[in-house]
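Visitor: make a model of this:
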Amino acid sequence: MSKIVEILASDPLMSAVYALRHEVFVVEQRIPEDLEVDEDDKVAVHLAALSDGEVIGTLRIVYHERKAKIGRMAILASARKLGIGRELMEHAAAAAFGAGADEIILGAQVTARGFYERLGYVEEGAEFDDAGIPHVMMRKLLRRT
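Guide: The predicted structure follows:
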């Protein structure tokens, strides 16, 4: 089981987060390096999944009024299929709810659509291209009682 921590762009762990994202997005998925880091990284809340002090998973949350947008989820290749992605997404949903968000939106790679559906996300709209990879927008409403 991993430990999930919330960090900001100024946190020393960000270098490891960026290194993991570079490995997954630039090296594995061949996304152009200049598209991987953007202005949202400066204002996002970043989640890092740690195992023995090593960053093995990450995602970021960018808030837009009462919406939380999740993006840049990356899991170390050797840590995939171990539930790290689910842990990150559950932590992100709890954080978004706690921050007052009513819903979460995300652009899912089409190959990961089923993963997000199992977590309660609903597909919206047509497929679109993002950095050469087919994506679909997905949304999850956060319940308030």
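
Visitor: going forward, measure contacts and count neighbours with C-alpha atoms only.
Guide: Fine.

Visitor: by residue count, what's the longest strand in this protein?
Guide: Across the chain, the strand with the greatest residue count (assigned by DSSP state E) is strand 54-64.

Visitor: what's the nearest residue to residue 60 if we skip its chain neighbours?
Guide: What sits nearest to residue 60 in space, not counting adjacent residues and going by C-alpha to C-alpha, 6 or more residues apart in numbering, is residue 46, at 4.3 Å.

Visitor: same question but for residue 44, I mixed them up
Guide: In space, and not counting its chain neighbours, residue 44 is closest to residue 62: 4.7 Å by C-alpha to C-alpha, 6+ apart.

Visitor: show me where this protein has strands.
Guide: For the chain, the strands defined by DSSP E occupy 3-7, 45-51, 54-64, 67-75, 103-109, 122-130, 133-141.

Visitor: can you redo those as CSV with mean neighbour count?
Guide: Converted to CSV, those look like this (neighbours: other C-alpha atoms under 10 Å):
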stretch, mean neighbour count
strand 3-7, 16
strand 45-51, 22
strand 54-64, 22
strand 67-75, 22
strand 103-109, 21
strand 122-130, 13
strand 133-141, 18
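
Visitor: please give me the structure for this one as well, since I'd like to look at both together:
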Amino acid sequence: MPFNASTTPFIHPTPFTDPAFADAMAVRIEVFVKEQGVPEENEKDEFDQGSMHWVVYASIPRVSPPSSSSSQRKDRHAIDGTTSASELSQNRTPVGTIRLIPPPVSKKPYVLLGRLAVLKPFRTLGLGKLLVQEALRYAEAEGSAGRFDSPSEGIKWDGKCYIHAQTSAHGWWARNGFYLDDAEEWDEEGIPHVGMWRDIVLERRRGSIMI
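Guide: Alright, predicted model coming up:
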């Protein structure tokens, strides 16, 4: 599927209950199951339900053969990248996703990012970076408001984010601000992984939960 100057990316945050979650799973299955060989039954886990997911869509205008002067004008707009918002919304295709597991869900004192996947034809466009940035912005806002704290379990999130990075992608994560932990490499679904961290500076707002 081509991605060019006429294509507009659109990132949509979605909880597990949103129909858009199916689009996130479609991307994950394409990348992790079909491309990397992860068993499909292992791709969806118990953390999906309590997590926040983002899906990036490619809005690809549909160009049809001209049949009248009006349709010629419409097709010209599609080629020029000036298709109306309503037309674009009808042609969005999910091409990438990421997942954020909050501390109250994982029962860990850190945010866990993962399931970052972008379809192969779209991997040179910076969509992975955009997804990470969106997830981190959300984490900063939620954390600053105290919504990632769990007083009943003694969890107060201090801004640490953790990822299970595929070893082959370690350099990419490092370029996006993550640093290696001191744990050894491990195998996950037959793929070598390393742990990496990134710290978010939180500004605790008045009224946030204190532990």
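
Visitor: these two touch, right, the residue nearest to residue 44 of structure 1 and residue 39?
Guide: No: look at residue 62 of structure 1 against residue 39 with C-alpha atoms under 8 Å: they stay out of range, at 10.7 Å.

Visitor: next one: the residue positioned nearest the centre of structure 2 relative to residue 176 of structure 2, how far apart?
Guide: Central residue of structure 2 (C-alpha atoms, centre = their mean): residue 98, 2.2 Å from the mean position. Noted for residue 98 of structure 2: a distance of 15 Å to residue 176 of structure 2, by C-alpha to C-alpha, to the nearest Å.

Visitor: can you tell me what the residue nearest to the centre of structure 2 aligns to in structure 1?
Guide: Taking TM-score structural alignment, residue 98 of structure 2 has residue 59 as its aligned residue in structure 1.

Visitor: and for the residue mapped onto residue 99 of structure 1 from structure 2, the neighbour number?
Guide: Following TM-score structural alignment, the counterpart assigned to residue 99 of structure 1 within structure 2 is residue 142. Residues near residue 142 of structure 2, counting by other C-alpha atoms under 10 Å, number 17.

Visitor: what do you get for residue 79 of structure 1?
Guide: The local packing count at residue 79 of structure 1 equals 13, with neighbours defined by other C-alpha under 10 Å.

Visitor: translate it into the numbering of structure 2.
Guide: By TM-score structural alignment, residue 79 of structure 1 lines up with residue 122.

Visitor: my guess is residue 9 of structure 1 contacts residue 42. True?
Guide: Yes: contact criterion C-alpha under 8 Å: residue 9 of structure 1 and residue 42 qualify, at 5.5 Å.

Visitor: give me the more crowded residue out of these two.
Guide: Neighbours were tallied for residue 9 of structure 1 and for residue 42 using other C-alpha under 10 Å; the higher tally belongs to residue 9 (16 against 13).

Visitor: enumerate every residue touching that one.
Guide: Listed by C-alpha atoms under 8 Å, 6 or more residues apart in numbering, the contact partners of residue 9 of structure 1 are 41-46.
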